[in-house]
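Participant: Pasting the sequence and the predicted coordinates here, then a few questions.
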Amino acid sequence: MSDESGVALKSATGRGIVLAAVCGSSLAFLDGTVVNVALPHIGDTFDSNMDSLQWVVNGYTLMLAALVLTAGALGDHYGRRKVFIIGVVWFGLASALCGMAPNVTTLLTARVLQGIGAGLLTPGSLAIIQSTIRKQDRARAIGAWSGLGGVFTAAGPFIGGWLVDGPGWPWVFYINIPVVVLCLVATLKFVPESRDPAANGRFDLVGSGLGMIGLGGITFALVQSGARAASLTAAVIGVAAFVAFVVVERRRRAPMLPPAMFANRQFSAINAVTFGIYAGLSGVLFFLVMQLQVVSHYSAFAAGITMLPFTILMLLFSSRAGAVAERLGPRLPLTLGPALSAVGVLLLLTVGPHAPYLTHVLPGVLIIGIGMTITVAPLTAGVLAAADSSHAGVASGINNAVARAASLLAVAALPLAAGITGRAYQDPAAFDSGFRIAVFICAALFAASALTSVLLVRNPAKTAPEPTQPACRTQCAVGAPQLDPGLEPAPATNQ
């Protein structure tokens, strides 16, 4: 396959492919944060305790984390476009059910269904770019994808606050419907079908099930603070499932989580950095918007709009950060970005009763935004550069699963660690005390990611171009070797 194969990013089809991928991933990313700002209002509507509010977030994240690997493999075999479309439609239907939920039990069930849809579409969104955009344009396409995905993640609280104070919290789910329609139109019109020619059709359903039981058991144990016997039982089941998961994955011919991929130190290190970053970010997004409403007495809209500078920074500079990281390598941005974010999180300690936005909230949000802008695109490009390009679905699935598992465990564990249980979210003094503990933990998670990058992430050695050929853009990160033609994805075919 020649260097010119694939779709040019600047073409109408190339832009349409990125639009479809961004819309799809944004559905999953946005819904992971847009709900946070609505939690106090959902709790008031259904007279729920903190455990139920955590499950509104974690029921969704659990299914997303559990299915994203299997969905990547399904896309590689049956067609990334096909599985992506199924996930988008499923997600849209589940979103409508969430908005119509008459009680908290129905809402939690609908959130689980929504997580299934997100799990199906998320790995396909990045794998579609990786397998259809020509190699010299992929770094920029991935930068646009990751930057805009980060924008939607950060925009979630802002959009959620506007909707909660306006038409009401059900609209944080109904807002997904027009995005679903746009995504389907762009996918059907622009996205060609692509598959992994080496996919053999065998799927690790046992591994997927054990992973879901493990994550679910640990999450239940952390969230159900008032039922000690049930929590202990769930913890034992979760740990046993994880042990069985490791044993099964090491023995299967076609594992969901190929152990060989983690033999690559760069791939393992960047995924470790991913875990710390997304655990810290999820914790901050979960607690900050609630702190501002419960303790600082902001409206839902005012609490959500506090993250607008974060959104603007991600929108304007993520793609440029990806281009800089392509020249410098991933180590510096994956060290500097999390370190800055840790500083920004600590600045949020000033957020208390009647905290003025400009002096007590904005500085921390700006520093976190700068740190995440430096981090997100190099993180995504780096993990893909460390893996074989023909396994784009599996590689992106693993990285997404790590990020979602980090979010899941952070939202499950942090309220317990911070002492925010029961109806503490309705007690400003109790919530304020817990918020400060949570801030220190989130800052520590970012700092641990920076340290991991310093110690373990390396910049790939630069390879000189052939003397008779012009220099080519490298794959995702500077110094990543040019892809062997035999390892290129199969040519995309329209369906």
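Facilitator: Alright, I've got the coordinates.

Participant: Only C-alpha atoms from now on, for both contacts and neighbour counts.
Facilitator: Noted.

Participant: so how far is the strand or helix carrying residue 382 off the chain centroid?
Facilitator: Here residue 382, judged by DSSP states H and E, is contained in helix 362-385. Remark: helix 362-385 is offset 13 Å from the chain centroid, using Cα atoms, centre = their mean, to the nearest Å.

Participant: can you give me the helices for the stretch 151-300 of the chain?
Facilitator: 171-174, 176-190, 205-223, 228-251, 265-294, 300-305 (DSSP state H, counting those that start in this stretch).

Participant: hang on, the earlier thing: what residues sit buried inside the helix or strand following the helix holding residue 382?
Facilitator: As assigned by DSSP H and E, the chain's next helix or strand after helix 362-385 is helix 392-418. For helix 392-418, a neighbour-count test (16 or more other Cα atoms under 10 Å) marks 392-416, 418 as buried.

Participant: which ones are touching residue 159?
Facilitator: 34, 172, 301, 304-305 (Cα atoms under 8 Å, 6 or more residues apart in numbering).

Participant: Now with 7 Å, please.
Facilitator: Taking Cα atoms under 7 Å, 6 or more residues apart in numbering, we find residue 159 in contact with 34, 304.

Participant: Report the separation between it and residue 229.
Facilitator: 39 Å (Cα to Cα, to the nearest Å).

Participant: Then residue 158?
Facilitator: Between residue 158 and residue 229 the computed distance is 39 Å (Cα to Cα).

Participant: and what of residue 376?
Facilitator: Counting by Cα to Cα - residue 376 and residue 229 are separated by 40 Å.

Participant: now do residue 145
Facilitator: Distance from residue 145 to residue 229, by Cα to Cα: 44 Å.

Participant: Could you check which of these two is surrounded by more residues?
Facilitator: Neighbour count, other Cα atoms under 10 Å: between residue 145 and residue 229, residue 145 has more, with 27 against 11.

Participant: Reformat the helices of the stretch 151-300 of the chain as TSV; add distance to residue 478.
Facilitator: Output for the helices of the stretch 151-300 of the chain, formatted as TSV (distance: least, Cα to Cα, whole Å):
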stretch	distance to residue 478
helix 171-174	40
helix 176-190	29
helix 205-223	34
helix 228-251	32
helix 265-294	14
helix 300-305	36
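
Participant: Included below, for side-by-side comparison, is a second structure:
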Amino acid sequence: MSFAQVHLKTARGRWILAATVLGSGLTMLDSTVVNVALPFLGRDLKTDMSGLQWSVNAYTLTLAGLILLGGGLGDRYGRRKIFLIGTVWFALASLMCGLATNIEVLIAARALQGVGGALLTPGSLAIIQASFCRDDRPRAVGAWSGLGGVASAIGPLVGGWLVQGPGWRWAFLINLPFAALVVLVTLRHVPETRDEQSTGKFDVAGSALAALALAGVTYGLIDLGTPLPLIAGIVLGVAFVALEIRRSPDALVPVGLFKNHVFTAVNVVTLIMYGAMGVAFFLLGLQLQVVSQFGPIAAGSALLPVTLLMMVLSAPAGELAKRIGPRWPMTLGILVAGLGFLWMASIGEGSNYWLQVLPAVSLFGLGLSAAVAPLTATVLATADERYAGTASGINNAVARTGSLLLVAALPPMVGLVGTAFDQPAVFDVGYRLAMLISAGLMGVSALITFLTIRTNVLRDPQN
């Protein structure tokens, strides 16, 4: 049996899906569980808002800068092999995070975590694309999105429980047993797949330029008083684009993929949408604890409706996109998520969970559930199958880059600097403005989706 013909309803199909969900869920869980721990690690390690931003962005930076290389390594040397290496790397870096004695060590460990994430994240989606038969892929991607979204949403709840119980360090140490489970399931059940046509040298220079460009821009946005890193990052970004064009078709980012205008458009949508979401997840947990005076567990529990909605609706959303096309599910889903952000802007001092927090996050979760699976399926459908790892890597890098840049830029722009996380009145004003801006960005994403994504793209992706 060809591994490209595995069916989702078979035992092997379910095990493959379980392994990929567990692996990608590991990085999603970590990305969100940390947000609830931010006030506590900030006080314990004696840092300020910029330290909190870097504790989030150091991870996102290396993940976004190297995820394309991770996808290419999987295509060349075996997606299962690179997926496993990334999982073990991620676990060891998580241990280092849990043992950090100061903010500098934590930031360095978070950067190493991102390297592990860059190896395992594109592999999870590429394994699905390369293993399942074409008719089952949209539903498999929908299930992957929904169950992976559960990890993202449940992360703050787990983080709250750990912070309020054994302490913030366990927000990282909890990754170790999950990583062991991922390794066990993958070794036992996941087939190896690779791109047999992959040749030539890896674009190491492109990887280095991408990471350095993102580092410069991120540093410059967090510290607006120091323009030199921002300028250097922009220059390096231009150099990266020029190098990729010159190296095509052996570039880190094959420019030929962007000849499909739908692939380009959906990645622009991803950049803006995930940028807004990154800001919301970064600030909401802080707002609930600093201003609304929720405890860590209560603040984490606030996002449970997103968990339930993603679990129930993402797979059907993937199936719906297969039948009617991704244009309307994506457009309406992004708009509804943006309305959720508008409602979240009203959360402040004395907010009631049932009247303000629950409706706002439920509306956001409803929109996210409708949009994510069709978006992911569209990215993969519009790329040649031999570029499965590269295409998923590009989309993941774009998503992480959007979050990285907005989390770096928006808090200082709205006055969230210095010790703002210990000043409720200051934090409240900045939070509300940031959420309004995020809602506006979701509106822009929905408009681009409506104007550029064809209804028949999953049936006829190349025309």
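Facilitator: Cool, the structure landed. Not measured: the values here are computed from a predicted model.

Participant: quick one: the helix holding residue 382 of structure 1 aligns where in structure 2?
Facilitator: Per TM-score structural alignment, the counterpart of helix 362-385 of structure 1 in structure 2 is residues 358-381.

Participant: what's the longest helix in structure 2?
Facilitator: The longest helix of structure 2 (DSSP state H) is helix 11-44.

Participant: Counting neighbours, which bits of it end up buried?
Facilitator: 13, 15-42.

Participant: Likewise for stretch 73-86 of structure 2?
Facilitator: Buried residues in stretch 73-86 of structure 2, counted by 16+ other Cα under 10 Å: 73-84, 86.

Participant: and if you look at stretch 436-443 of structure 2?
Facilitator: 436-443.

Participant: of the residues you listed, closest to residue 311 of structure 2?
Facilitator: residue 442 (22.1 Å; Cα to Cα).

Participant: Isn't that closest one up against residue 335?
Facilitator: Yes. Taking Cα atoms under 7 Å as the definition, residue 442 of structure 2 is a contact partner of residue 335 at 6.4 Å.

Participant: so which of the helices of the stretch 151-300 of structure 1 comes closest to residue 372 of structure 1?
Facilitator: helix 265-294 (8.7 Å).

Participant: Mean deviation, the closest one versus structure 2?
Facilitator: Mean deviation of helix 265-294 of structure 1 relative to structure 2 after superposition (mean Cα distance after the TM-score superposition for structure 1): 0.8 Å.

Participant: which strands and helices sit next to that helix?
Facilitator: The helices and strands touching helix 265-294 of structure 1, judged by 3 or more Cα pairs under 7 Å, 6 or more residues apart in numbering; DSSP states H and E, are helix 300-305, helix 362-385, helix 392-418, helix 428-456.

Participant: Tell me what angle that helix forms with helix 39-46.
Facilitator: 60 degrees (axes from the mean of the first three to the mean of the last three Cα atoms, to 10 degrees).

Participant: Helix 265-294 of structure 1 aligns to what range in structure 2?
Facilitator: By TM-score structural alignment, helix 265-294 of structure 1 lines up with residues 261-290 in structure 2.

Participant: cool, stretch 447-454 of structure 1 as well?
Facilitator: Counting by TM-score structural alignment, stretch 447-454 of structure 1 corresponds to 443-450 in structure 2.

Participant: ok, now stretch 317-332 of structure 1?
Facilitator: By TM-score structural alignment, stretch 317-332 of structure 1 lines up with residues 313-328 in structure 2.

Participant: which parts of that stretch are buried?
Facilitator: Going by neighbour count (16+ other Cα under 10 Å), the buried part of stretch 313-328 of structure 2 is 313-322, 325-328.

Participant: what's the answer for stretch 174-183 of structure 1, then?
Facilitator: For stretch 174-183 of structure 1, by 16+ other Cα under 10 Å, it's 174-177, 179-180, 183.

Participant: Repeat that for stretch 224-244 of structure 1.
Facilitator: Using 16+ other Cα under 10 Å as the test for burial, stretch 224-244 of structure 1 gives 224-225, 231-232, 234-235, 237-239, 241-242, 244.

Participant: Please convert those to TSV, extending it with distance to residue 357 of structure 1.
Facilitator: Below are these laid out as TSV (distance: Cα to Cα, whole Å):
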residue	distance to residue 357 of structure 1
224	34
225	33
231	39
232	42
234	41
235	40
237	45
238	42
239	43
241	45
242	43
244	49
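
Participant: Between those residues, which sits nearest residue 384 of structure 1?
Facilitator: Relative to residue 384 of structure 1, the closest of the buried residues of stretch 224-244 of structure 1 is residue 242; by Cα to Cα it sits at 25.5 Å.

Participant: got a list of what the equivalent of the closest one over in structure 2 touches?
Facilitator: Residue correspondence to structure 2 (TM-score structural alignment): residue 242 of structure 1 is matched to residue 237. By Cα under 7 Å, 6+ apart, residue 237 of structure 2 lies in contact with 210, 213.

Participant: can you do 8 Å?
Facilitator: So residue 237 of structure 2 contacts 209-210, 213-214 (Cα under 8 Å, 6+ apart).

Participant: Report the buried members of the residues you listed.
Facilitator: Buried members of the contacts of residue 237 of structure 2, scored by 16+ other Cα under 10 Å, are 209-210, 213-214.

Participant: which residues of the stretch 51-200 of structure 1 fall in strands?
Facilitator: With DSSP state E, counting those that start in this stretch as the criterion, the stretch 51-200 of structure 1 has no strands.

Participant: quick revisit: return the member of the buried ones among the contacts of residue 237 of structure 2 nearest to residue 357 of structure 2.
Facilitator: The shortest approach to residue 357 of structure 2 among these belongs to residue 214, at 33.7 Å (Cα to Cα).

Participant: neighbours of the nearest residue to residue 41 of structure 2 once chain neighbours are set aside, just the number please.
Facilitator: Nearest non-adjacent residue to residue 41 of structure 2, counting by Cα to Cα, 6 or more residues apart in numbering: residue 168, 6.5 Å away. Number of residues near residue 168 of structure 2 (other Cα under 10 Å) recorded here: 24.

Participant: what does residue 102 of structure 1 give?
Facilitator: Using other Cα under 10 Å, residue 102 of structure 1 is surrounded by 12 other residues.

Participant: For residue 6 of structure 2, see how far away residue 188 of structure 2 is.
Facilitator: Counting by Cα to Cα, the gap from residue 188 of structure 2 to residue 6 of structure 2 is 16 Å.
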